[in-house]
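[1] Predicted model and sequence below, questions to follow.
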Amino acid sequence: MNPSLLSPSNEAVNSKKVALMRLDFFRTKARTTAAILLLVAPQMPAAEPSHGIAMYGDPALPPDFVSLPYANPNAPKGGKVVTGNVGSYDSLNPFALKGSSPWQLRFLTHESLMGRSWDEPFTLYGLLAESVETGPNREWVEFTLRPEAAFSDGTPVTVEDVIWSFETLGDEGNLRYRSFWGKVGTIEQTGPRSVRLTFNVQDRELALIAGLRPILKKAQWDGKTLSDAGPDDIPLGTAPYVVDDYTFGRDVTLRRNPDYWGKDLPLRTGTSNFDEIRIEFYGDNAVMKEAFKAQLLSYVREFNAENWATQYNFPAVERGDIVLSEIPHEKPSGISGFVMNTRRAPLDDWRVRDALIHAFNFEFINDALTGGRQPRITSYFSNSELAMQPGPAEGRVLELLEPFSDTLLPGTIEGYALPQSDGSQRNRANLRIAMQLLNDAGWDVKDGVLQNAEDTPLKLTVLLQQDGLIQQATAMMDIYSRALERLGIALEIQSIDRAQYTERESQFDFDLTFMRRALTLSPGNEQYSYWGIDSADTPGSRNLMGVKSSAAEAMIDTMLNATDRVEFIAATRALDRILTAGRYVIPIYQYSIGRIAHLKELKYRKDSLPIYGDGIGFLPEVWWYEES
C-alpha cells in the first residue's frame, strides 16, 4: 500500500506535461498476460459481503466492534489544535495535478469507501460503504454504500458519484491515482447502492486500493474539470472536517462539521475530536520550532534524536505546559539516505557505488550530528518482520531468488551487510576497501585526482533541497566530501529552492540526492513506481536510482499475488535483499520511534498504541483536547 499518509511533508507535485507522458507505472507485460493469469489462477470460494477486508486472512475486528482499539470511545469533543507546515501552498484541491495543497487535506476533508485500522498490517473497514465483497480470486470487488452517507452540504453519496470519482481521478487527477485506474477493466452499477470494479490484471491488493480512493461530488464539477479548477473551487467531501477559512501561502483552518453524517460509526467513534484544526505555514523549520516554543503551535514532530535530547528543555517543558511523548511502532524503517543515479556513469557500476558506501563514515557522522542516538537503517524493511535475515538466503527466500542468480549482485544470496567503521574520523579500513573497489572498476589516482583510463576525473554532484526538515543532509555531505577528497573524488554540493529541485529531480538531473521512501507493513503496488522497470526512465517517477531488475519485479509480483502472509513475507525479504545488495542508496539513520512535543491539553491513549505508531491516523485523528 502507498504510505504517503505516513509522511510528514507534502509530496512534490509534478508538471502536467510529465503526467501526460506517463499515466501508468505498471508493467506492460502484466496487461498482456492478465487473461491467462486469471484463467489459471486457483479457484477459491466466493467471499460473502463483509464489514471489512484484509490483505490476508480475516479482519481482526468483528462486525459489531465498538471503536478502533487505539481510539478512546469516551474522548471529549472540542478544543482547537494548531499545527505547522514548512513551505507554502497555492491550492485547496488535493486531487488536481496542478498546484500545491496542504498535504493534510486529502485525509481530513475527504473520505473513501473503506477506512484503515492502523493496528493491522493492511485491513479496511466500511466507511462510506457498509459492506465489501470480492470474487474468488479478488478479480473484482463490489461495494455497497451506506444509505446515510452524505457530503458536507447534506446531499447523499450516490453510485454515480463513486463511478465519476474513479473515472475522473484516474483520467485527470493527481499522479498518485493514475496507475490504479489503468488496472480497472470495468466499473459498473450493480444495484441501487452497489458498484463493482473488475480488474484487468491479477493483483490481490487492488480490491483494497479501490476501497481507499476518495469520493467526490459529481454535480459540483458539472461544466468544469479538476485541472481547470480555480482557487475557490474547493472539492466537497464527506469527512468530519471542512475548510472554514484560509489565506493562501499562510494558513488554512478546518472546522469539524456538526452535521457530519458518520459520527456514530464504529470506525469514527473516538476520532476527529477537535472542533478546529489550523495549519500554519513557515519559511523554514527553525522558525516553526520557535513558534512552537512560544506555544503558537499545539505540537511538533521531532525527527532528530540529538535535538530531542538537548533542545527540548526550555521553560514551557520544565513547567509542564509542554509534554514530550515518544511513540514506538513496528513498521519498517523504509529507506532514507543519498540515492545514486545509476543512469549516469560511473554510478552504473556497482563497484563504484559500493566504494561510495564504504567511504561514508556513518558511525562518525551519526555521532557528530545526533550524538549517536539514532540507529542506522540496515535494509529497506529493517526494524520489521519483513526485513531480510542475516547471512545466506534460506528456504522460500532462496527458492525465489535462485532463478535470477546470474543477474543478482554479490551478497544478494550469500548475505550482505553495510560496512561499519571504528567510529574514528579517518575511517582508514573502509577507505582502503573503497580504493580497491575503485581500482577494480578502472579508476586510479593520478596527481591526487581519481581518474579512469581516459584521464577523466571522477566528479560528483549531490543535489539538495533547501528544506529545514532535511537540513542535516548538507552537514552530512560536508563531512562526506572531505572523505571523498582522500580518494581523489570531487563532490560538489548544490542546494537549491523547492521549485528548481522538483524540476531537476523529475528529470533525474543529479548524481546523488537525498531520498526518503517510507515503507509500510503492507508494501504493494507502489513498489512498482519505486523500483519498477517501466518507471526507471519515466520523467517524474519515484524510481530515483533508475533500478531495472527483473528479479525485483518478480518479487513484487509474488508479494501482490501471495494468498498467505508466509509467502508474502518471503517475497518481501527477497526483494529487500535485491535492493539492499544493489548498493543504490547510502543509508542514514532510521526513525525507530515517533517523537511528539505537544501542549499538555492534548491527550491520547497510552495503554493501546497502534502498530504503525505516529502518523496522521494517530495525531490528530484519535487525540483529544482536555483541560487539566
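    Perfect, thanks for sending it.
[2] Every contact and neighbour count from this point should use C-alpha atoms.
    Will do.
[3] roughly how far is the lengthiest helix in the chain from the heart of the chain?
    Using DSSP state H to define each element, the chain has its longest helix at helix 565-581. On the basis of CA atoms, centre = their mean, to the nearest Å, helix 565-581 sits 18 Å off its chain's mean C-alpha point.
[4] Give the buried residues for that helix.
    567-581 (16 or more other CA atoms under 10 Å).
[5] go on, stretch 448-467?
    449-452, 457-458, 460, 462-467.
[6] now those in CSV, with secondary structure and distance to residue 250?
    Shown next, in CSV, are these (DSSP: H, G, I helix; E, B strand; the rest coil; distance: CA to CA, whole Å):
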residue, secondary structure, distance to residue 250
449, strand, 49
450, strand, 48
451, strand, 50
452, coil, 51
457, strand, 47
458, coil, 44
460, strand, 37
462, strand, 31
463, strand, 28
464, strand, 24
465, strand, 21
466, coil, 19
467, coil, 17
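[7] just those residues now: which is nearest residue 619?
    residue 467 (22.8 Å; CA to CA).
[8] ok, residue 171 touching residue 180?
    No - Residue 171 is beyond contact range of residue 180, at 10.6 Å (criterion: CA atoms under 8 Å).
[9] between these two, who's got more neighbours?
    Neighbours per residue, other CA atoms under 10 Å: of residue 171 and residue 180, the larger number sits with residue 180, 23 against 17.
[10] Tell me the first helix or strand C-terminal of the longest helix of the chain.
    strand 585-587 (DSSP states H and E).
[11] which residues in the stretch 501-628 of the chain form helices?
    526-531, 533-536, 550-561, 565-581 (DSSP state H, counting those that start in this stretch).
[12] got another, please set it beside the one above:
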Amino acid sequence: MKLHILLFLLVFTRLGIADYSIGMGYTPKYSDSFNNFDYVNPSAIKGGEIRLSAFGTFESLNPFLLKSLAPTGLTNLVFETLMERSLDEPSSSYGHIAYKYILAENGLSVTYYIKKNAKFSNGDDITADDVKFSFETLISKDAHPQYRIYWADIKTVKVLGQKSIKFIFNKKNPELHMTIGDIPIFSKKWFEGKKFSDSILDAPIASGPYIVDKYQTGKYIYYKRNPNYWGINEPTRSGMFNFDKIIFKYYKDMTVALEAFKAGEYDFIHENHSKRWARDYSGPNFEKNLIIKEELQHSNNAGIQGFIFNTRKKLFSNKKVREAITLTFDFTWSNKNLFYNQYRRCESYFSNSELSADEKPTKLEIDLASELLIPNYLVRDKDYSFLNTEKSIRNNLYEAKKIFDSLGWDVRDNILYDTDNQPVEFNFLLAQKGFERILAPFAHNLKKLGIKLKYRTIDLSLYQRKVDSFDYDMMVMSYPQSQSPGNELIAMFHSSSSDKKGSYNLAGISDPNVDKLIEKIIYSNNRDKMIVASKLLDRILWNDYYLLPNWYINKHRIAYFDKFIKPKNLPKYYEPLNYILKTWASK
C-alpha cells in the first residue's frame, strides 16, 4: 500500500535526516521510545493455536512468483520487512529489522541500518548483503512484476557495511524511502542449489515469528512459532503473534467451508457473502453462545470493486459500449433481494475516503488540470446518472438501447448485432461459484437488449493464469486503497503497466492524463495537493467507465468460537485476518 512521507526532523547530520519512524503529512503517533502499539495487549499470554480456512489450493512456498500460488498466511507470518506499518495511522512506519534510516539532504538516496540482534530462522544474522539480495531478486524478471513497478525509481543499491545499505534513486520521490521499508527480507540460503523461478516447496528462510511446520499442497499448512524468534521483545512485536500454532485448512467450496466452521473444524471465519451472513450463521453452537457473530467497524479507504471491462478486447474498447452495459446492472434490486441491504454502492475509486471526488469539480481540480495540460472537457461532473435509485431499471435499459442505436447496432431475432454483423456477447471470468447468483440478474437484463453473457466458475489455478495473461472479457476485481495512495497506482492504472503480464491494470488503462495525475500523487510532498490530484484522478477514471461499479461495506463480518482474548482497542485501518493473527490470543 502507499506510504506518503513527510519527515519530521529529529536528528540532523551532514548526510541528511536520521529517524526511526516515518509519517505522511503528520508527526508519527508513537515516539522513538514507544513500548507497544495501542491496538495490542502487551500482557497477552502466548500459547495455544488457532485454526482457519483458506480457499482453493497452493502450489509453492515461494510467494514472490508470478506463476504459482502460495499458501495463505505465508507472507505475513514468515517474512518481515525493514519497517513495520502502524494500523491506527493513515500512513506510518516504525523501525523493525532496521533501527533507523538516513535520508540524503537532496532526497536522492536513503541509507538503512539493520539491528544487531535481527536474525533469520536458521540463526544467521540479517546483513546488508541479505537485504541487497532480497531486493535484487524481487526486481528480477523471475519475480512477480509488481515489485519492479513498485520500486521502479530505485537506481541502484550499495552495501556500505555489514549492517548498513544505501538505496540510490533515479529521481526524487517523496514516498520512496518509506516503500523501501516494505521490502520482504529473506536469506539467499533458501535458494541454494535451486532457481528462484522454480516452484519451491522448501520452507523459507526468513525472519518472521513463525516457520512452516508441515503442509500438504491443497489440503493444509501448519505454522509454528519460532522458539528462537529474534524480535519477540521488540516494541513493534510487543503483544503480537501470540499463538503457538496457526493452521490453515483448504476448502474448494465456501458453503462446505462454512458448514465445517459451524461443526467446529476451525475457529474463525471472515464472511464476505451477504446471503450467508444473513441466513446461514445459525445453529446449535450459535444458540449455546459457543460461536460469536460480530461486525467490526473500520475506517479503511474502500477503494472500488467492480466488473472490469478488458479494454484490450474490441468490444470494450469503445467507452459508449461500456457505459451502456453499466446501465444494465440493477444494484438497487440486487442489494434488496441478494445482499439483504448490507451494502453501499461504490461512488468513487476511493470510496469511504476524503479522496473521493464530489459530483461537481472544484476550482482546485480545474486549476490542477490547467497546470498539467489536461483538457478542460475531462474536468466535468461525475456521471452518477446510472446510480440514480429513483429511476427504474426500465429507464436505464432504455438509455442503454439509445446508445446502441447511436452506434448503428441493431436487434434481429432478439440478438444484438454490431456494425460488423457480429452478435454481441462476452464471457465473465469467475473463481467463486457463489458469484453466479449475482451475475444471473445482470445476464437477464443484458438479454433484454439482445446481449448474451456467458459465465462459469473455473479452477483457481487456471483462473489466476488467465488473469495474469489478461485472458478474459470481464471479471470482478477489488482495488482497495490506503489513506495515502501512491506507487501501487502505477500497477493499477498507469500506461506503463497496461501490457505487463501479472500487473493489476486489468482494464488495460493507457491514458496520458491518468499517468500525469498518478505521478502528481506519487511525487507530491503536500497532503492537500495529493488529495486534489486524487479527486481529479477519481473523476477521470470514473467518467471513462473502465469498470462497472459494485459495492462496499464499512464493517468486517466475522464469527469465531469463544476461545480467544481480544485487545481493548481496535485499529482504524486493517484487514481482519491480519489483525486477528497479530493481536488475538488464546484464553
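    Looks like it came in fine. What you see is a predicted model, and the numbers here were worked out from it, not measured in a lab.
[13] what's the TM-score here?
    TM-score for the superposed pair, counting by TM-score structural alignment, normalised by the length of the second structure: 0.93. Supporting figures: 576 aligned residues with a CA RMSD of 2.3 Å.
[14] picking up where we left off before, quick check: which of the helices of the stretch 501-628 of the first structure is nearest to residue 188 of the first structure?
    Taking the helices of the stretch 501-628 of the first structure one by one with CA to CA, helix 550-561 is closest: 24.5 Å.
[15] The closest one versus helix 565-581: what angle between them?
    150 degrees (axes from the mean of the first three to the mean of the last three CA atoms, to 10 degrees).
[16] Just to check, residue 101 of the second structure is in contact with residue 114?
    No - in this structure residue 101 of the second structure lies outside contact range of residue 114 using CA under 8 Å: 9.1 Å.
[17] Looking at the two now, which is surrounded by more residues?
    residue 101 (27 against 23).
[18] which SS class is the more buried one?
    strand (DSSP: H, G, I helix; E, B strand; the rest coil).
[19] if I look at it, how far off is residue 241 of the second structure?
    Using CA to CA, to the nearest Å, residue 101 of the second structure is found at 26 Å from residue 241 of the second structure.
[20] and if you look at residue 215 of the second structure?
    20 Å.
[21] Looking at the two, which is more packed in?
    Between residue 215 of the second structure and residue 241, counted using other CA under 10 Å, residue 241 has the larger neighbour count: 26 against 18.
[22] Aligned against the first structure, show me the partner of that one.
    Taking TM-score structural alignment for the superposition, residue 241 of the second structure sits opposite residue 272 in the first structure.
[23] helix or strand for its match, which one?
    Judged by DSSP H and E, residue 272 of the first structure forms part of no helix or strand.
[24] Contact partners for it?
    Residues in contact with residue 272 of the first structure (CA atoms under 8 Å, 6 or more residues apart in numbering) are 240, 256, 620, 621, 622, 623.
[25] ok, of the residues you listed, which one's closest to residue 592 of the first structure?
    Closest to residue 592 of the first structure, out of all of the contacts of residue 272 of the first structure and judged by CA to CA, is residue 620, at 20.3 Å.
[26] and that closest one, how far is that from residue 158 of the first structure?
    29 Å.
[27] now residue 19 of the first structure
    From residue 19 of the first structure to residue 158 of the first structure the distance is 29 Å (CA to CA).
[28] got it, and residue 488 of the first structure?
    Going from residue 488 of the first structure to residue 158 of the first structure by CA to CA gives 65 Å.
[29] what residue is smack in the middle of the second structure?
    residue 480 (5.1 Å; CA atoms, centre = their mean).
[30] Check the alignment and tell me where that one lands in the first structure.
    By TM-score structural alignment, residue 480 of the second structure lines up with residue 518.
[31] So which bit of the first structure is stretch 120-136 of the second structure matched to?
    Under TM-score structural alignment, stretch 120-136 of the second structure corresponds to residues 151-167 of the first structure.
[32] how about that stretch: buried residues?
    Applying 16+ other CA under 10 Å to stretch 151-167 of the first structure flags 151-152, 156-159, 161-167 as buried.
[33] start to end distance for it?
    With CA to CA, one end of stretch 151-167 of the first structure sits 19 Å from the other.
[34] How far off centre is that stretch?
    The chain centroid and the centroid of stretch 151-167 of the first structure are separated by 27 Å, computed with CA atoms, centre = their mean.
[35] before we move on, what about stretch 599-606 of the first structure?
    For stretch 599-606 of the first structure, the distance to the chain centre is 26 Å (CA atoms, centre = their mean).
[36] Report the contact partners of residue 423 of the first structure.
    361, 363, 364.
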